[in-house]
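1. would you be able to build a 3D model of this:
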Amino acid sequence: MEKRSKIALITGGSRGLGKNMALAVAKNGLDVLITYNANQQAADEVVAEIKSMGQNAAAFQLDTSDISNFAAFVSTISAYLLEETGSSKIDYLVNNAGTALYAPVSDTTPEQMDAIFNIHFKGVFFLTQQLLPLINDGGGIVNISSGLTRIAMPGSSVYGSMKAAVETLTRYLAKELGSRKIRANVIAPGAIATDFGGGRVRDNEEINAQIASVTALGRVGLPDDIGGVVAFLCSDEAFWVNAQRIEVSGGQAI
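-> All right, here's what the predicted structure looks like:
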């Protein structure tokens, strides 16, 4: 019987860092499920690229800010996995989906805070909770945080605070899931040149140059700097890495 490939579920895998993570994980020999919020075409293109690498892949729509969707989503992927692999289990969960908010404390509205809370903490918490029965013992969870939990940049108070909450949650997951040999880690990317937040790091030359000037390796990050780190954490080689915050920033603001 052919050995089953391990499976990673990556939220927000249709573009940016999530896409890079999905491709890097597939390159490591894993099958991949990704979620997308609105752009099915982009998600389908990622699936096609993964399949061209010889791994299985599928994309599912999910608004990770709306926890009322989660039970149906879990049922959908369970049924898909059971039909495709004979088991409803996955091995790794990567909580990547997210949006940006740039607003000073003086101007932030309750509605803005609620939106960031729902996607970056409440959504992460309850999606993880509902997927726990599907994660194989010995698997892993990778949460995506931000360099903004360490580096205070004006305008990112809410975003940075929610990511700090995710970092604390990650340690609790590691503690509570240790009996199942499920590891939980968090990576914290520094400033990355993607379309995230309207592409401000990528497209604003002044911001790009300023970040490069305070980064030890002399440039802003690129998606390819991140995916391989996630792929490593989604591997047996990283089994003894647990409850860790790994900043992937090229030495930004050290």
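
2. from here on, just use CA atoms for contacts and neighbour counts.
-> Fine.

3. you'd agree residue 5 is up against residue 32?
-> No - the pair residue 5 / residue 32 is not scored as a contact, 9.7 Å apart, by C-alpha atoms under 8 Å.

4. between these two, who's got more neighbours?
-> Set side by side, residue 5 and residue 32 show more neighbours around residue 32, with 27 against 15, by other C-alpha atoms under 10 Å.

5. confirm that one sits in a strand?
-> Yes - checked against DSSP: H, G, I helix; E, B strand; the rest coil, residue 32 lies within a strand.

6. relative to residue 153, how far out is it?
-> Separation of residue 32 from residue 153 (C-alpha to C-alpha, to the nearest Å) stands at 34 Å.

7. again with residue 251
-> From residue 251 to residue 153 the distance is 16 Å (C-alpha to C-alpha).

8. for residue 132, same thing?
-> Look at residue 132 and residue 153: by C-alpha to C-alpha, they are 34 Å apart.

9. neighbour count winner among the two?
-> Shown here are residue 132 and residue 153; by other C-alpha under 10 Å, residue 132 has more neighbours (17 against 13).

10. helix/strand/coil for the more buried one?
-> Residue 132 - assigned by three-state DSSP - is helix.

11. which helices and strands sit right next to the lengthiest strand in the chain?
-> For the chain, the strand with the greatest residue count under DSSP state E is strand 135-144. Contact analysis of strand 135-144 by 3 or more C-alpha pairs under 8 Å, 6 or more residues apart in numbering; DSSP states H and E lists strand 90-95, helix 157-177, strand 183-189, helix 224-233 as its packing neighbours.

12. if you set the cut-off to 10 Å instead, what comes out?
-> Judged by 3 or more C-alpha pairs under 10 Å, 6 or more residues apart in numbering; DSSP states H and E, strand 135-144 is in contact with strand 7-10, strand 90-95, helix 123-131, helix 157-177, strand 183-189, helix 224-233, strand 245-248.

13. Throw the ones you listed into JSON lines and include mean neighbour count and distance to residue 50, thanks.
-> Output for the helices and strands packed on strand 135-144, formatted as JSON lines (neighbours: other C-alpha atoms under 10 Å; distance: least, C-alpha to C-alpha, whole Å):
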{"stretch": "strand 7-10", "mean neighbour count": "26", "distance to residue 50": "12"}
{"stretch": "strand 90-95", "mean neighbour count": "26", "distance to residue 50": "17"}
{"stretch": "helix 123-131", "mean neighbour count": "19", "distance to residue 50": "23"}
{"stretch": "helix 157-177", "mean neighbour count": "20", "distance to residue 50": "28"}
{"stretch": "strand 183-189", "mean neighbour count": "25", "distance to residue 50": "23"}
{"stretch": "helix 224-233", "mean neighbour count": "20", "distance to residue 50": "14"}
{"stretch": "strand 245-248", "mean neighbour count": "18", "distance to residue 50": "24"}
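
14. for comparison, sequence B:
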Amino acid sequence: MATNNGRHPTSRIAVVTGGSRGIGRDTVLRLATRGVRSVFTYHSNRVEAEKVCAMVAETGGQALALQLNVGDASAFDDFVTRLREALGQLGAQHFGYLVNNAGTSSAATFAAGTEAELDAQFAVHFKGPFLLTQKLLPLINDGGRIVNISSGLARFAFPGRAIYGPMKAAVEALTRYMALELAPRRIAVNVVAPGAIATDFSGGIVRDNPQVNKAVADHTALGRAGLPSDVGPVIAGLLSDDFGWVNAQRIEVAGGIQI
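-> Here you go, the predicted model:
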């Protein structure tokens, strides 16, 4: 494996899944301001992905977009091949940071949740990060850093999240095991748990529905729903040397929701 002394050029490259919108996009942009180049994935909207690349270029940074369905593990070998090619375009063979951010929403209740939806959520939120990170381990520098994305719904229960919330709780448990087993390579693994964020996630319900937005604000100590710009800097910060001694930790970025 490549050795990362904290100053090697490849330690300044991040792979971010789901980087074309929402929290992922803000993370890519925040990393760019810190001099970190990114290879990010998008599910299907190439136009939005290209916009993110252009926004990064405007800052003087560099980002490359690759299509990937994180819920389709059969596509991972091909993705690794394409990622190697993308890293080559950046003059690198390895990278230093991984953000497992890509996700889909579920509004299923326990009583009405179906096997199909359970399988789909498992594929995207647990199986995907588990197997994709496995595939990427040979490309991650020793001394690198991984951030997984959970949700406040792993800590508290809310109606209609009986599949989504437990899946994110599983991601938090996975994070601790990853931190333990990757410790010999000095790879730190942490998990960020956003609260209700005003994006297009879940059909844009927090962003576009005034009643939902107000309900979130009323249950949040700091009095408003979150924004992608509240979360991206935290993820970027966790990947930096400033947080080099933080490992196996859950950090909720939610303004104090449901305290």
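
15. can you give me the TM-score here?
-> For this chain pair, the superposition-based TM-score is 0.97 by TM-score structural alignment, normalised by the length of structure 1; 252 aligned residues with a C-alpha RMSD of 1.2 Å.

16. quick one: contacts for the residue sitting nearest the centre point of structure 1?
-> With distances taken as C-alpha atoms, centre = their mean, structure 1 has residue 96 as the residue nearest its mean C-alpha position (2.0 Å). In this structure, residue 96 of structure 1 makes contact with 9-13, 17-19, 21, 35, 64, 120, 124, 142-145, judged by C-alpha atoms under 10 Å, 6 or more residues apart in numbering.

17. equivalent analysis for residue 150 of structure 2, please.
-> Contacts of residue 150 of structure 2 (C-alpha under 10 Å, 6+ apart): 100-101, 103, 125, 164-172, 175, 191-195, 250-252.

18. any idea how many residues pack against the counterpart of residue 190 of structure 1 in structure 2?
-> Mapped onto structure 2 by TM-score structural alignment, residue 190 of structure 1 lines up with residue 195. Applying other C-alpha under 10 Å, we find 23 residues neighbouring residue 195 of structure 2.

19. pretty sure residue 195 of structure 2 contacts residue 256?
-> Yes - if you go by C-alpha atoms under 10 Å, residue 195 of structure 2 and residue 256 touch, sitting 8.5 Å apart.

20. residue in structure 1 matching residue 162 of structure 2?
-> Residue 162 of structure 2 maps onto residue 157 in structure 1, by TM-score structural alignment.

21. swap in residue 142 of structure 2?
-> Using TM-score structural alignment, the partner of residue 142 of structure 2 in structure 1 is residue 137.

22. next up, the contacts around that match.
-> Applying C-alpha under 10 Å, 6+ apart to residue 137 of structure 1 gives the contacts 89, 90, 91, 177, 178, 179, 180, 181, 182, 183.

23. rebuild these as TSV, extending it with distance to residue 223 of structure 1.
-> TSV is the format used below for those (distance: C-alpha to C-alpha, whole Å):
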residue	distance to residue 223 of structure 1
89	28
90	25
91	23
177	30
178	31
179	34
180	32
181	30
182	26
183	24
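
24. and these, which is closest to residue 27 of structure 1?
-> Closest approach between those and residue 27 of structure 1, by C-alpha to C-alpha: residue 91, at 16.0 Å.

25. do you know how far the closest one is from residue 240 of structure 1?
-> Noted for residue 91 of structure 1: a distance of 16 Å to residue 240 of structure 1, by C-alpha to C-alpha.

26. assumed residue 76 of structure 2 was part of a helix.
-> Yes - according to three-state DSSP, residue 76 of structure 2 belongs to a helix.

27. surely it touches residue 136?
-> Yes - counting by C-alpha under 10 Å, residue 136 is a contact partner of residue 76 of structure 2 at 9.2 Å.

28. OK, contacts around the residue lying farthest from the centre of structure 2?
-> Most distant residue from the mean C-alpha position of structure 2: residue 111, 29.1 Å away (C-alpha atoms, centre = their mean). Each residue near residue 111 of structure 2 by C-alpha under 10 Å, 6+ apart is listed here: 160, 162.

29. and it, what's its match in structure 1?
-> Residue correspondence, TM-score structural alignment: residue 111 of structure 2 in this structure matches residue 106 in structure 1.

30. same question for residue 174 of structure 2.
-> Aligned by TM-score structural alignment, residue 174 of structure 2 pairs with residue 169 of structure 1.

31. what residue of structure 1 matches up with residue 60 of structure 2?
-> Mapped onto structure 1 by TM-score structural alignment, residue 60 of structure 2 lines up with residue 54.

32. what sits against the closest residue to the match of residue 190 of structure 1 other than its chain neighbours?
-> Leaving aside its chain neighbours, residue 195 of structure 2 sits nearest to residue 254 (4.2 Å; criterion: C-alpha to C-alpha, 6 or more residues apart in numbering). Counting by C-alpha under 10 Å, 6+ apart, residue 254 of structure 2 touches 151-152, 192-197, 220-222, 224-227, 230-231.

33. what do you get for residue 10 of structure 1?
-> Neighbour list for residue 10 of structure 1: 18-19, 21-22, 25, 32-36, 59, 92-97, 142 [criterion: C-alpha under 10 Å, 6+ apart].
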